[in-house]
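> Pasting the sequence and the predicted coordinates here, then a few questions.
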Amino acid sequence: MSTHSPARLSIEGGAAFLLATAVTIACVVNGWFDHLCMTLRRSERYELDEFVGAGAVFMTVTAIMLARREWQLRGQLKFVAEQEQTAREAARHDYLTGIPNRLALVERLDDMAGEETALLLIDLDGFKSINDRHGHAGGDEVLKEVSRRLMKIRASERGGFVARLGGDEFGFLLHVQSARDAQAAMRRIARDLARPIHLPEGSVTVGASIGSATATAGRINADTLLRIADTAMYDAKHARQAPRRVGTA
C-alpha cells in the first residue's frame, strides 16, 4: 500500500511529464515515426504526420502517468481511512484491559436512549492495598482479570456492555425489565469479583461497591444516569456493609 505524501507524488508526476516530453521530441527530431511506419509497411514510403505521432506518444505516456498517480492516491486514501478507523477504535478502548472505555460507554448510553436501561458503576474495594503490596504490575493483572470476569458476565446479559472508566472503576450497562434484573446482575458481579485472583506472588481478593441507576424509556440522559449511579456507588462504598456493598438509585 502506498504511503507517499502528496509532495512525493508531485515530484514523480513532474518527472514522468518531462520523460514524455523528451521521448516525443526525440521521436520527432530523429524521424522515428516515419521509420516505424515504413518498417510496418514493408519499406513502402509513407509520410506520417509528425505532430499526430508525437501527440499519440505524449498522450499515451501521460495516461500511464495519470493512471499510476490515481492508483497511488487511492492507496494513500485507503491507508488514511484505515488509520482513522484504527484511531477511532483506540480512542474508545482502554489501553490496559482492551475493553471499551468511558467514551464508548457514553456513546452506548446515547444509542440506548428510549430503552429500559440499567447502568451499574463498580468500584473495587481493597485495590489500593494490592497495589501497595504487589506493585503496579500486580494491580494491572487484577484489573485485567476483573475485566475478563465482567466480560464473561456481560455475555449472559441482554444488551450487556462493559467499560473501564478509569483507575479501578468500571461500568456495566444492560437492558432490564424490572429492578430485579439489575439487582440480580449486581449480586452476580459482586459474587464473581470476590473470588480469589491468582498472582505470581500469591492469591488476592477484591470486593465491589456497586451503584445503579435506571433509565425508563430514555427519560434520563447519559450524564444524569452516570451522576446518579456514581452517587449510589459512593454511598455503597461508604456504607458499613462488608464485605460486599450494594447501593441503588
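Yes, it's here. Values in this document were obtained by computation on a predicted structure and should not be read as measured data.
> all contacts plus neighbour counts: C-alpha atoms, from now on.
Noted.
> Now for the closest residue to Pro100 other than its chain neighbours, how many residues are close by?
Counting by Cα to Cα, 6 or more residues apart in numbering, Pro100 lies nearest to His93, which is 4.1 Å off, once chain neighbours are set aside. Burial of His93 is recorded as 19 neighbouring residues (other Cα atoms under 10 Å).
> ok, structure two:
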Amino acid sequence: MNAVVATLAASGPLASGWFLHGLVLRRRLTAARRDPLSGLPTRAAFERQAARALARGPHAVLVLDLDGFKAVNDTFGHAVGDEVIRSTATSLVDVLGEGHGSVAARLGGDEFAALVPLPDPVALPWLLRGLHDAVTAPCAYRGQSLTVGVSVGACLTAELPSTSLPLALRRADEAMYAAKRSGGGWRIADGPALTCTTTAGRRTGRRGTAGRGAA
C-alpha cells in the first residue's frame, strides 16, 4: 500500500502537467474555431456544425453581406469598421438566440452566414425582417452614430432536392446577391434551378420573395 501511495504521489506533478497541457490545447482549439474579431464561429467550424444540424430536420440557411461597409472603413478608419463587424455579430446572436439550434458565423470580410431550425416556412419573412432591422439599426461608437445596410439571402432546405449545405449556401448567396442588386433588404430563394454565374463570381438572382426592411 505504501508503495502505491508513493507511486501516485510521485506521478502527481506529471499528471498535473499533462492536465494543464491538455487544457491549453483545448482552449487553443476552441479559439481557432472562433473568429477573433466577431467572436462567431469561422467558416470551417460553421460548415461542420451546419452539416450535422441539417440531418435533424428543416432549416433556413442565410447569407448576409453588409452594404456600405467599405465607405465606413474609408471614411472613419478600420477601427470603426471593426466595431461594425462586432455589432453585426451581436445583432445576429441577439435575433437568432443561443441554445435553440441556431448557428451564426463570419465567413470573412463583411459576409456572414447562419443556420436556423425552421419547421414552419411561414416564419421566415418575420425572421428576416427582424434580422434586417437589427443589423441596420444605428451603432454608437465614441459619440458617433454609424449605420450600414445589409443584403440577406435565405434558402429553405426543405425545398431542396437533397440535404446539401453547399447547395443551400449557393441558393442563399444567389438570393442575397439579388437583394443587393435591388438596393438591399432580404430575399428568399424560391426554386431549385441554378442560374448563370455573374462576372463578380456570385450567382445572378432568381425570382423569389423579397422585402426591404419593414416591407
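Okay, I see it. Quick caveat: nothing in here was measured; it's all calculated off a predicted structure.
> so the residue mapped onto Val116 of structure 2 from structure 1, which of the three states?
Val116 of structure 2 maps onto Leu174 in structure 1, with residues paired by TM-score structural alignment. Under DSSP: H, G, I helix; E, B strand; the rest coil, Leu174 of structure 1 falls in the strand class.
> Ala185 of structure 1 versus Leu174 of structure 1, what's the distance?
9 Å (Cα to Cα, to the nearest Å).
> those strands in structure 1, which residues are they?
Remark: strands assigned in structure 1 by DSSP state E are 117-125, 161-166, 169-175, 197-199, 202-204, 207-215, 245-248.
> Relative to Ala81 of structure 1, which of these is closest?
strand 161-166 (25.8 Å; Cα to Cα).
> outside of that closest one, which residues touch it?
With contact meaning Cα atoms under 8 Å, 6 or more residues apart in numbering, strand 161-166 of structure 1 is reached by 94, 99-102, 104-105, 147, 150-151, 154, 170-174.
> swap in stretch 3-19 of structure 2?
Outside stretch 3-19 of structure 2, not one residue touches it by Cα under 8 Å, 6+ apart.
> Just tell me what Leu165 of structure 2 corresponds to in structure 1.
By TM-score structural alignment, Leu165 of structure 2 lines up with Ala222 in structure 1.
> that older thread, pull the most distant pair out of the contacts of strand 161-166 of structure 1.
Greatest spatial distance among the contacts of strand 161-166 of structure 1 (Cα to Cα): Asp94 and Leu174, at 19.7 Å.
> So between the two, which is more surrounded?
With neighbours defined as other Cα under 10 Å, Asp94 of structure 1 and Leu174 compare such that Leu174 has more, 22 against 19.
> Distance check, the more buried one against Val23 of structure 1.
For Leu174 of structure 1 relative to Val23 of structure 1 (Cα to Cα), the value is 70 Å.
> and the gap between the residue most central in space within structure 1 and Ala222 of structure 1?
Nearest to the geometric centre of structure 1 sits Glu89, at 0.9 Å (Cα atoms, centre = their mean). Taking Cα to Cα as the measure, Glu89 of structure 1 falls 21 Å from Ala222 of structure 1.
> Kindly report the same for Ser209 of structure 1.
For Ser209 of structure 1, the distance to Ala222 of structure 1 - Cα to Cα - is 21 Å.
> who's more crowded, these two?
Neighbour totals were compared for Ser209 of structure 1 and Ala222, and Ser209 leads with 27 against 20 (other Cα under 10 Å).
> which ones are touching that one?
Contacts of Ser209 of structure 1 by Cα under 8 Å, 6+ apart are 122-125, 190, 233-234, 236-237, 244-247.
> corresponding residue for it in structure 2?
Alignment note (TM-score structural alignment): Ser209 of structure 1 maps to Ser151 of structure 2.
> ok, its match to Glu83 of structure 2 distance?
Distance from Ser151 of structure 2 to Glu83 of structure 2, by Cα to Cα: 19 Å.
> what does Gly184 of structure 2 give?
Counting by Cα to Cα - Gly184 of structure 2 and Glu83 of structure 2 are separated by 21 Å.
> ok, these two, which is more surrounded?
Gly184 (23 against 17).
> The more buried one reaches Val148, doesn't it?
No - using Cα atoms under 8 Å, Gly184 of structure 2 makes no contact with Val148, being 10.5 Å away.
> list the residues that contact both of these two?
The contact sets of Gly184 of structure 2 and Val148 overlap at Asp67 (Cα under 8 Å, 6+ apart).
> okay, how far is it across stretch 198-218 of structure 1, tip to tip?
Taking Cα to Cα, stretch 198-218 of structure 1 runs 41 Å from one end to the other.
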